[in-house]
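Undergrad: build me a structure from this.
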Amino acid sequence: MNSEISQHKRLSRTKPNYALLLLTLVFALGLLDRVIFNVLLDPIREEFHLSDTIMGLLSGFAFVAFYSAMTFPIARLADRYNRRNIIVTGLTIWSAMTAFSGLVTNILQLTIARILVGFGESMGSAPGHSLLSDFFPKHERPKAFSIYSGGLHLGILLGYIIAGLIGQMLGWRYAFFFAGVPGLLLALIIRLTMKEPIRGSSEEHYELKGLKIPLRTAVKDIFRQPSYRLVLIATTMGAFVIYAFSTWEATFLRRIYHFDGIQIGLIVGTVKGGTGLAGAFLGGWLCNTCGKKNYRYILQIPAIATFLCAASSLIFLFSDNSTMAIIGLGITTFFLAFHIGVAWGVAQTVTRVEVRTLAAAILTISCNLIGHGLGSSVPGFFNDLLSETYHVNAIRYSLLSATGVALLSGLIYWRASHHIEKDINSLSEQRKVTPTF
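TA: The predicted structure is shown next:
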């Protein structure tokens, strides 16, 4: 196996940075397809005469139901078969269904389109995490995954601009067309230019023990690491915060400060995209640099950033003018971006090569089914519940749920930091490799 890996490295069939670029764009387009719906939530709701609760469910559970149901079996396939081809298939499906969303004529068709977008996206995340782990050795993964997580904020930036500008000028249906086409082109590029790496090729002296591990054994192997369990919980809570704000912030600004589509697209999109990318890159760099001195910093830095995110969210929610609200949103997005890529990198580093895609799938399912599903739906439910008492200001108080969850997420990341060194060392002993971050 070692000679095969060495030969593979010499051939350099796909440059790691090029693969990182392509996979980051895949992730960005996945977020673009979600953000489009969230930014256009009010126009869609008004055309089909729906409540906030129903729109929250369409943004959340209608999307994540099939996404979560299919992520697990897709991960098992990706641990055995060509991961690149799985990603290409999924990207084609969800991009086509995004474009189709602009043609729907009733709520049933819209629900089906959202379900199929989720089905397609289930083929992107976990196989992508596994591919990155084979392109980059573990001491480079925090930075690589942080760059990859920047795709989230790139997708947000593009989603806001397309939905805001196209939605305002041509209507919400055209925005879905513009969002779907790039994914179809990217799928073709990946299929023609990116090669599948050998599993375990980034691990020195690693002997792949075989991919046909029984499911029960694989799950037990993953969850025996305390740092993985705690990162799973904390990252799911972080996903709740991300999707609570990303689903409802455009609606918040429309209702509280009367922003129009162009203002949301240009101002909010630029602020969120820019601060999110900065936070993702800085978070990855800090964790990568400080983690070389002490493993605990790899998770303590995201913990502190998440605490600061909770504090700054209050500026966004309760400012008395739009300028301060946008500043608060930018600071919140900046600190919220610290944890994502780092958490994904940790989840891949504390699990064995044979089960990495499954480990990523479990994290993805939890973040989407619980984090995205509840993050999108809970504020919508409280909007309707509190509307008679607080009227338009109900949305301020409904989004406080995200502030509380952010505080809990930070506490759990801090707790996980006390386990990570032991978990990395125990896994490295199995691989007969000295761990370095």
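Undergrad: drop to CA atoms for contacts and neighbour counts, all remaining ones
TA: OK.
Undergrad: mind checking the longest helix of the chain?
TA: The single longest helix within the chain, with elements called by DSSP state H, is helix 226-257.
Undergrad: go through that one and flag the buried ones.
TA: 226-228, 230-254, 256 (16 or more other CA atoms under 10 Å).
Undergrad: contacts for the next helix or strand after it?
TA: Using DSSP states H and E, the helix or strand that follows helix 226-257 in sequence is helix 261-263. Helix 261-263 is contacted by residues 161, 163-165, 167-168 when judged by CA atoms under 8 Å, 6 or more residues apart in numbering.
Undergrad: give me that answer again for 10 Å
TA: 39-40, 160-169, 250, 253-254, 267-269 (CA atoms under 10 Å, 6 or more residues apart in numbering).
Undergrad: another sequence for comparison is provided below:
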Amino acid sequence: MTDISAGPKAARKSASARSWYMLALLALVYIIGSVDRAVPSVIVEPLKAEFALTDAQLGFLTGFAYSIPYALAVLPAGWLIDRVDRRALLSIAAAVWSVLTMAGAAAQTFTMLLLARMGVGATEAPASPGSLSLIGDAFPKHRRATAVSLYYAGTAAGQMITFLIGGALLMHFDWRALFLIAGAPGLVLAALLFFTCKEPERGQFDEEQESPEPVSYRLAVRSILASPPLRHAIVANMLATGVNYAILVWTVSFLVRSHGIAVQNAAMTVGVTIGLTMMLGSFVAGWMTDRYAKGDASRTARVPAIGTSIAAILGIAMILMPDRNAAFVLLAAFGFMMGINTGPGYATLVSMTESSMRGAILSIAKLASILIGNGGLAWLTGQLSDWIGGGDSIRWALLITILFLFWASFHFFRAARAQRKESGLDDIL
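TA: Take a look at the predicted model:
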């Protein structure tokens, strides 16, 4: 566990212009990765018609087809992140998943599309833990919430691009064109990351030895099991990101089925309402959290602890709202809170881990978020919709899914309390 105060080594250094440039590139890569990952969410209804799919099959395609290969690859990826040039690893991964995204355009059967999406899931495994590991070594503790929030603003930007531009493209092209257009930019960004960025010194802003040695997964797991703050933070992020992903996957279908909106207009509506507000929330979250927390991981955890409860209330109101325009307003507010929660949630994990095991622990956390959170809740929502049945079944399935945010809030609060107890600090806000 790292101490919340900056040590002598950290005090001698600050984030450079090169660090901010690398952060910008990492965010752009994450944007493209989010686009590549979210493309099927825009074309759920066209895919359902093309391949005669059930909601459970669509939930599998948008959830487990990505998350299971990701889960198989993320632990080896985390091992590599702690041992190799992270910049090179992420560049190669981005190039490969971009090509596999484009391969989805050639799918003639549901099985072929599944295989392409599984490849995307496996090759995106190093992206988030690798980028967070780089950010942890490129920025001091009192700037990490800002840096991580700006990075995760890429999720919002990716969703906005996917749904807004994807919806517009569907007016002129079929669903196959979206895969081709989504995959191409990743090749350019992969080259820029590889040729114009340098690997930062590991642990340069942490109270550690000058050259921390990477640790095994066995030791990383033992560290998690021995650390109540880490355990609660991992579960909280798993639940919060899982609900967010399920909402993004199924909101277009919800607007089409429950509010009678055309799929193209529904996709663009989601892009504007969730994309813009989530991006704004991410920008606000980083600045707000760093000013409030000042490098204290327990205070950082309090931000998503409060935010997830607020998001749950807004999400329930949005799902139950019969008026279309009022539902759009609530959807925008929910998107803002998604942005508030994501960056500080993962900044909490970065600040609670040592650089020697940051890749391993963040990979374990991402494994839980992707496999159980994203994959499980996206599939569960589709499965619940099939079980409930009827034209409005997706509304009630989403309502049940949103309730998991209260569970996430509980664990964020527990993480904050446990971290302060371990640090020997009082519990004053």
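Undergrad: tell me which of the contacts of helix 261-263 of structure 1 fall in helices.
TA: Those of the contacts of helix 261-263 of structure 1 lying in helices (DSSP H): 39, 160-161, 167-169, 250, 253-254, 269.
Undergrad: pull the most distant pair out of these.
TA: Within those, two members stand farthest from each other by CA to CA: 169 and 253, at 18.9 Å.
Undergrad: if we can go back for a sec, buried subset of the ones in helices among the contacts of helix 261-263 of structure 1?
TA: Among those, those classed as buried by neighbour count (16+ other CA under 10 Å) are 39, 160-161, 167-168, 250, 253-254, 269.
Undergrad: all helices of the stretch 1-150 of structure 1, in order?
TA: 2-11, 16-39, 41-48, 52-59, 61-78, 83-100, 107-121, 125-135, 141-161 (DSSP state H, counting those that start in this stretch).
Undergrad: and the ones you listed: which comes nearest residue 393 of structure 1?
TA: Nearest of the helices of the stretch 1-150 of structure 1 to residue 393 of structure 1, taken as CA to CA: helix 52-59 at 14.0 Å.
Undergrad: taking helix 107-121 as reference, get the angle to the closest one.
TA: 40 degrees (axes from the mean of the first three to the mean of the last three CA atoms, to 10 degrees).
Undergrad: which bit of structure 2 covers helix 52-59 of structure 1?
TA: Against structure 2, the aligned range for helix 52-59 of structure 1 is residues 55-62 (TM-score structural alignment).
Undergrad: same check, this time on stretch 87-104 of structure 1
TA: The aligned range for stretch 87-104 of structure 1 is 90-107, by TM-score structural alignment.
Undergrad: same deal with stretch 272-282 of structure 1?
TA: With TM-score structural alignment as the criterion, stretch 272-282 of structure 1 aligns to 274-284.
Undergrad: nearest residue to the most centrally placed residue in structure 1 other than its sequence neighbours?
TA: Nearest to the mean C-alpha position of structure 1, by CA atoms, centre = their mean, lies residue 152 at 6.0 Å. Closest residue to residue 152 of structure 1 apart from its sequence neighbours, by CA to CA, 6 or more residues apart in numbering: residue 28 at 5.2 Å.
Undergrad: now swap in residue 153 of structure 1 and tell me
TA: What sits nearest to residue 153 of structure 1 in space, not counting adjacent residues and going by CA to CA, 6+ apart, is residue 273, at 4.9 Å.
Undergrad: hmm, the one you found is touching residue 152, no?
TA: Yes. Using CA atoms under 10 Å, residue 273 of structure 1 is in contact with residue 152, at 8.6 Å.
Undergrad: ok, back up a step: turn the helices of the stretch 1-150 of structure 1 into TSV, including distance to residue 277 of structure 1.
TA: Converted to TSV, those look like this (distance: least, CA to CA, whole Å):
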stretch	distance to residue 277 of structure 1
helix 2-11	30
helix 16-39	11
helix 41-48	24
helix 52-59	23
helix 61-78	25
helix 83-100	23
helix 107-121	22
helix 125-135	19
helix 141-161	5
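Undergrad: wait, which of these is closest to residue 203 of structure 1?
TA: Smallest distance to residue 203 of structure 1 across those (CA to CA): 7.8 Å, for helix 125-135.
Undergrad: residue range for that closest one in structure 2?
TA: Matched against structure 2 by TM-score structural alignment, helix 125-135 of structure 1 falls on residues 128-138.
Undergrad: noted, bye for now.
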